[in-house]
Each structure stands twice: as C-alpha cells, then as structure tokens.
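> how would this look folded up:
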Amino acid sequence: MNSGILLVDKPQGITSHDVVARVRRAAGTRKVGHAGTLDPLATGLLVLGLNSSTRLLTFLVGLDKGYDATIRLGASTTTDDSEGEIVTRASAAGVTDEAVDAGIARLSGPISQVPTTVSAIKVDGRRAYDLAREGVEVELKARDVTISEFTVLERRESTVDGLVVRDLDVRVSCSSGTYVRALARDLGSDLGVGGHLTALRRTRVGPFDVTRASVLEGIDVAPALLAPVDVAERLFPIWRMTADEATDLGHGKRVAVGFDDTDGPIAAVTPARALAGLVSVRGGGAKPIVNFPTDEVAS
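This is a model prediction of the structure:
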C-alpha cells in the first residue's frame, strides 16, 4: 500500500514540519502532509496523510482533540508557554484549590478565547508568530471554542526564584481551534498570579489515540499506514456501492443513493472495499466532494 493515514507520536524539540520531512524520507515520497500543527514544546499525536490520502486531511483538521498538559501558576510569559520570556511573576501561595477549581469551571464549556499571540493564525496574510518575532504588536480576535473536559489530575507546589509556584497537571478535551496555552494564560490571569504552559501532550484527534501511534525514530511507514477506507469508516456514514454504481460514479454520472440530502461527507466504498471518494447527496443523488484512485488505495 502506498497511500494511507499515519499516526505518529511526535517527540519534543522538533517541529511538525520536521516530522513530515522525516516521514517523506522514510516513505520515499514527497506527498506527505499533516492535520494540525504541534509546537516544538509539545509531544504526542500527529496525524499525517501520504500520497492520495492527503485529500483526507482537510476532514481531519476539524476533529476535536485531547491533551495532557502542565500549567504553572505564578508567572506569565510572552508565548504563554515555557519557551517564552517571563513577563510577570507573583507568588501563588495564596491560590487555593477551590479558587483553581472555580477558575477552571469558568473556562469550561462553550467559551470565547483569544488565541495566543505566537500562533499560526494568519494576520493580513502572514503568520502571527512571524509578526510577533519581528516585534509587531498583534491583536487576534476572540473565537468561540468548546472545552468539554478540563480536569486537574495532580497539584504540586514549589519555590522558584524565591516565589511559590503551583503546577497543575490537567487533562483537556476541546474543539478544534482551541489553544491550551491560552487556557493556561487565562487561568493564571483570572487567579491574579499569571500562568503559562510547561508541558503539552496531544493524546487524541477525533477517534484516533496516541497509544496507536508509531514512534518516529526508525519508523517503518508501510505497515503502520491506516487504509483510507478504514479511516473513512470511523468518521463518516458509509455508502457501500455496487460495481455498477462505482463505475458510474467514477465516470461522473449521477447515481441515486438511499440517503437523505446532506452536504456530506459520505464515504463511497467499492465492492472491493476501497474508498472511491467522499460525496454529498442532493435530490437523492450522489455528488462527489473528492475522489480517490481506487487502484492505489484498495485494501
């Protein structure tokens, strides 16, 4: 198989692009992309697509995510994480567990969040992090996100540079577009002592878990690939076509389907169990959203 979705456990200290570059060399193809960037500080699940399966990545980017993270209360930084310069310090000695829990409750559910300044969001065609590195003041608009879980797993207290800091190991489940760094920043701000992220690990993207991911070092790509049809069956309603329907769809003909009208996507699967494409339904007929070369992806 030379097309599929690859789950990689990204190590700390390298960019998502570095992972793509290594997988390109290991797989012997230039056609590799990823769904959702991880910062160099972060570890965990990075979802990649190879060859024609890169067409699936658009539909993976918007899936909800899961993270394990460590938030430090007692200091804020320029990047909202430990890679930035410290901007403010304050003792977190007076921050009670009850106050932390109340602050987390205010940051749970549907919230409006201002993304971290050092982010990949584009401002006038340029990435916010590039503008920030040049000293340009960037103001990003708040966006609506949903925090479905924000749970403290462990609490620790220590002294750094003479001031008490509190570290919170947390688990977060959230909608796409959420910045966990911004949650750390906003929790610290709400508690009046500042906050930033010191560790971040992505554990889940939609139904895909980091426990099923491959280690990057010495990765053997081919046996680790998930077939496009296996991925589609976990994400979309399935239209199992007859041979004639598959032929007609491949020729661009209108094919009647037994689904209610929807913008899609619905996964069109051939009798040989290959993903022929993703379709929407209009007037009882299938309309292709994206097609796949079934000779390449048959499993």
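> from here on, contacts and neighbour counts on C-alpha atoms
Will do.
> quick one: the strands in the stretch 151-299 of the chain?
Secondary structure of the stretch 151-299 of the chain by DSSP state E, counting those that start in this stretch: the strands cover 163-174, 195-205, 208-209, 214-215, 238-240, 255-256, 262-269, 275-282, 285-291.
> for residue 4, find the nearest of the ones you listed.
With C-alpha to C-alpha as the criterion, residue 4 lies closest to strand 275-282 of the strands of the stretch 151-299 of the chain, at 10.9 Å.
> so what secondary structure elements neighbour that closest one?
Other elements packing on strand 275-282 under the criterion 3 or more C-alpha pairs under 8 Å, 6 or more residues apart in numbering; DSSP states H and E are helix 228-235, strand 262-269, strand 285-291, helix 294-297.
> from residue 64, how far off is residue 278?
Counting by C-alpha to C-alpha, to the nearest Å, the separation of residue 278 from residue 64 is 20 Å.
> those two: which has the busier surroundings?
residue 278 (25 against 19; other C-alpha atoms under 10 Å).
> so that one touches residue 266, yeah?
Yes. With contact defined as C-alpha atoms under 8 Å, residue 278 reaches residue 266; the gap is 5.4 Å.
> which residue is most remote from the mean position of this protein?
In the chain, the residue that sits farthest from the middle, by C-alpha atoms, centre = their mean, is residue 244; the gap is 37.8 Å.
> give the contact list for the nearest residue to residue 209 once chain neighbours are set aside.
Once flanking residues are discounted, residue 209 sits nearest to residue 203: 5.9 Å by C-alpha to C-alpha, 6 or more residues apart in numbering. Applying C-alpha atoms under 8 Å, 6 or more residues apart in numbering to residue 203 gives the contacts 44-45, 65-68, 209-211.
> and those residues, which is closest to residue 174?
When these are compared for distance to residue 174 (C-alpha to C-alpha), residue 65 comes out closest, at 5.5 Å.
> wait, doesn't that closest one sit right on residue 174?
Yes. When contacts are counted by C-alpha under 8 Å, residue 65 is listed as touching residue 174 (5.5 Å).
> so what's the residue sitting nearest the centre point of the chain closest to, chain neighbours aside?
Centroid check for the chain by C-alpha atoms, centre = their mean gives residue 36 as the closest residue, at 4.3 Å. Leaving out its chain neighbours, the residue that sits closest to residue 36 by C-alpha to C-alpha, 6+ apart is residue 61, at 5.7 Å.
> the structure of the following sequence is requested for comparison with the preceding one:
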Amino acid sequence: MTSHDVVSRVRRLAGTRKVGHAGTLDPMATGLLLLGVNDATRLLHYLVGLDKEYTATIRLGWGTTTDDAEGEPLTPASAETVAGVDDTAISNGIRDLTGDLEQVPSSVSAIKVDGKRAYHRVRGGETVELAARSVRVSEFEQLAVRRDGASIDVDVRVAVSSGTYVRALARDLGAALGVGGHLTALRRTRVGRFPVTDASALEPLDVAATIVGAADAARSALPVVELDPAAAIDLGHGKRIAAPADAPAATPIAAIVGDRLVAVVERRGDQFRVLTGFPDGGAA
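This next block holds a predicted model:
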C-alpha cells in the first residue's frame, strides 16, 4: 500500500478532497503516516522536516538494485566471507554510520533529476548518480543478530534527520563490511514528537474521532507563542505584531490563542510576520 493509497482512502472516509500527508512511506514500509485534513493540510509543510525514528532489518550478504528487498539481487558474497563478519565488526560498522554523514541517497528514490523522479529514470533503464547530502543519524542501535550461513539479519533502531535513507544505511553498512547489504523490513515509529503508539489503525478508521486539533499538532511540532485576543485578530488580518526578544529567529513558530492555531509566523527583528495563516484555526 502506498502513501497515496492511504490518502485516497482517508479522503473517502473524511468526505473531502483536502487530505495530504507529511512524508512518504515506501510501499514495503509500515508504521506512522501523518495526515492533514481540510485547512490543516497547510500545517504539513512544517511537519515534513521533523526528525524520524525507525525499526528495520538489514540483511547482510548481498545488495540489491534498490537497496531493499523489492530490487533485483546483486552478486552475493561467499559464505566464507559472510562467516568472517563477526558481531564486533557489525557494531563497529554501525558506530561509523552514526552522527553527521554525507549520504548518497538510493538511486531508486523520489529525488528529482532534471525534473524527473530518480526512480522513474532508473526503471526506464537509465543510470542515475545522485549527489551526497548532509544527514544526521543521531541514534543507530543494534537490537539483534541472526545468522543462517549465507546471510546475516541485523535488527536495528535508528533516529535520523529528515531526508535520511535507511535503505542507504543498509547499503553502506554492507559495503563497509565487504559483503553487501539491503533492507528487508522497515517500520516508522516516530515523527518528531508524534509516536506510532498514538496513531489509529487505518482499518477501521473513524476520522472525526481520531482527528488531532491543528493547535495541538503545532504544539508538538513547533516552538509556540501564546497570543492575547487582540494580537490574534491583528495577526489574522495579516498584520505584523510585536515579538518578544527571546523568541527564536529564522524558524517557524506556531502562534496560538487558546486552542486555536492563528498562524505559523517567523520573527523578523522585533516583529512576527505571517508565513501561513489559518483563518478557521485549522480546526480539522
């Protein structure tokens, strides 16, 4: 099931076309997908860049054309080479892939190359080379190791910055160990401060009963400034209002009055200016 499939189903359940998501999940992946409904879709832009946490299984022994189990297998390492990869080597490889990295994304990704998605180019027979990008792997924890001779399965938990490809971590770990590697399972367990344990199952889904108010969602995702009613009216009309000196600069801030999201703002000098307004409070 794709993320677009989920959006289509929620559109039917919610009775509105205005549904979007805050970050695609690969079709093979499970776990958390953040959705916005009606005017709250305007908030999704500010959720896409939140850090994320996953559990995953990396299979060492061979790579694939897509760096996951959906791709064609590449030449496998010999059983002797795989057997020579001990637990210490795996732990050291994981340690070396923790922190600030320059990561080359998987070629089968949604990144655009000259206006066309990389995965479309690859599936069309083109060779695609993507530039490395700066990412941060803040946590990379080995949970379990299982061996069957031809391969080694490593269960892991990773916390990463937005834009990090867990498939690429599997590929790079396998390359560093000299045996190849790819991803066989992936589950997103957290986006920012939204945990999968707070999510509702898609089947069945009562949209009205499970909606989180836009103000509450913004509080979980952004710094917050609490407004008085007069300032909320001015901001709602697009006016600039005074910003406290300790408000963070050059970052989106949720401007809230009571339980209503008025706008996402940015501090410029000693004033707040509106980045995105929510005339109805983003009630849905």
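> now restrict the contacts of residue 203 of the first structure to buried residues only.
For the contacts of residue 203 of the first structure, a burial check counting by 16 or more other C-alpha atoms under 10 Å picks out 44-45, 65-68, 209-210.
> just tell me the aligned range of stretch 111-120 of the first structure in the second structure.
Taken onto the second structure by TM-score structural alignment, stretch 111-120 of the first structure occupies residues 101-110 there.
> contacting residues around the matching stretch?
66-67, 117-120, 122, 128-137, 164-165, 167-168.
> redo that, cut-off 6 Å
Outside of stretch 101-110 of the second structure, the residues within contact range by C-alpha atoms under 6 Å, 6 or more residues apart in numbering are 66, 117-119, 131-136, 168.
> returning to that earlier point: and the contacts of residue 203 of the first structure, which two are furthest apart?
Within the contacts of residue 203 of the first structure, two members stand farthest from each other by C-alpha to C-alpha: 65 and 211, at 14.3 Å.
> relative to residue 137 of the second structure, how far out is residue 99 of the second structure?
Noted for residue 99 of the second structure: a distance of 5 Å to residue 137 of the second structure, by C-alpha to C-alpha.
> the more surrounded of these two?
residue 137 (21 against 13).
> please identify which helix or strand holds whichever residue in the first structure pairs up with that one.
Here residue 137 of the second structure is matched to residue 147 in the first structure, going by TM-score structural alignment. Using DSSP states H and E, residue 147 of the first structure sits in strand 143-160.
> show me what that strand is packed against.
Using 3 or more C-alpha pairs under 6 Å, 6 or more residues apart in numbering; DSSP states H and E, the elements in contact with strand 143-160 of the first structure are strand 109-113, strand 163-174.
> what residues does that strand touch?
For strand 143-160 of the first structure, contacts defined as C-alpha under 6 Å, 6+ apart pick out 108-113, 164-175.
> check stretch 250-270 of the first structure too.
Outside stretch 250-270 of the first structure, the residues that touch it by C-alpha under 6 Å, 6+ apart are 236-241, 275-282, 284-286.
> quick one: the strands in the stretch 1-150 of the second structure?
Here the stretch 1-150 of the second structure has its strands, by DSSP E, counting those that start in this stretch, at 19-21, 30-31, 35-37, 52-60, 99-103, 112-113, 116-117, 133-147.
> any chance of these in TSV, with distance to residue 217 of the second structure too?
Shown next, in TSV, are the strands of the stretch 1-150 of the second structure (distance: least, C-alpha to C-alpha, whole Å):
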stretch	distance to residue 217 of the second structure
strand 19-21	14
strand 30-31	18
strand 35-37	10
strand 52-60	16
strand 99-103	28
strand 112-113	30
strand 116-117	30
strand 133-147	24
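> nearest to residue 87 of the second structure, of the ones you listed?
Comparing the strands of the stretch 1-150 of the second structure under C-alpha to C-alpha, the one sitting nearest is strand 133-147, at 7.9 Å.
> and the strands of the stretch 151-299 of the first structure as TSV, adding distance to residue 98 of the first structure?
Shown next, in TSV, are these (distance: least, C-alpha to C-alpha, whole Å):
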stretch	distance to residue 98 of the first structure
strand 163-174	13
strand 195-205	17
strand 208-209	32
strand 214-215	39
strand 238-240	47
strand 255-256	58
strand 262-269	44
strand 275-282	48
strand 285-291	50
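> between these, which one is nearest to residue 94 of the first structure?
Taking C-alpha to C-alpha, strand 163-174 is the member of the strands of the stretch 151-299 of the first structure nearest to residue 94 of the first structure, at 9.1 Å.
> what helices and strands are in contact with the closest one?
Checked by 3+ C-alpha pairs under 6 Å, 6+ apart, strand 163-174 of the first structure has strand 65-73, strand 143-160 packed alongside it.
> most packed of these?
Among these, strand 65-73 has the highest mean neighbour count (mean count of other C-alpha atoms under 10 Å), at a mean of 25.
> which part of the second structure matches that one?
By TM-score structural alignment, strand 65-73 of the first structure lines up with residues 52-60 in the second structure.
> please report how far the aligned partner of the residue farthest from the centre of the first structure in the second structure lies from residue 69 of the second structure.
Using TM-score structural alignment to pair residues, one finds that residue 244 of the first structure aligns to residue 230 in the second structure. Residue 230 of the second structure is 56 Å from residue 69 of the second structure, where distance means C-alpha to C-alpha.
> the second structure: which residue goes with residue 179 of the first structure?
Checking with TM-score structural alignment, residue 179 of the first structure has residue 165 as its match.
> residues near the closest residue to its match other than its chain neighbours, how many?
Excluding the flanking residues, the one nearest residue 165 of the second structure by C-alpha to C-alpha, 6+ apart is residue 105, at 6.2 Å. Neighbours of residue 105 of the second structure under the rule other C-alpha under 10 Å: 21.
> now residue 164 of the first structure
Other residues near residue 164 of the first structure come to 17 when the count uses other C-alpha under 10 Å.
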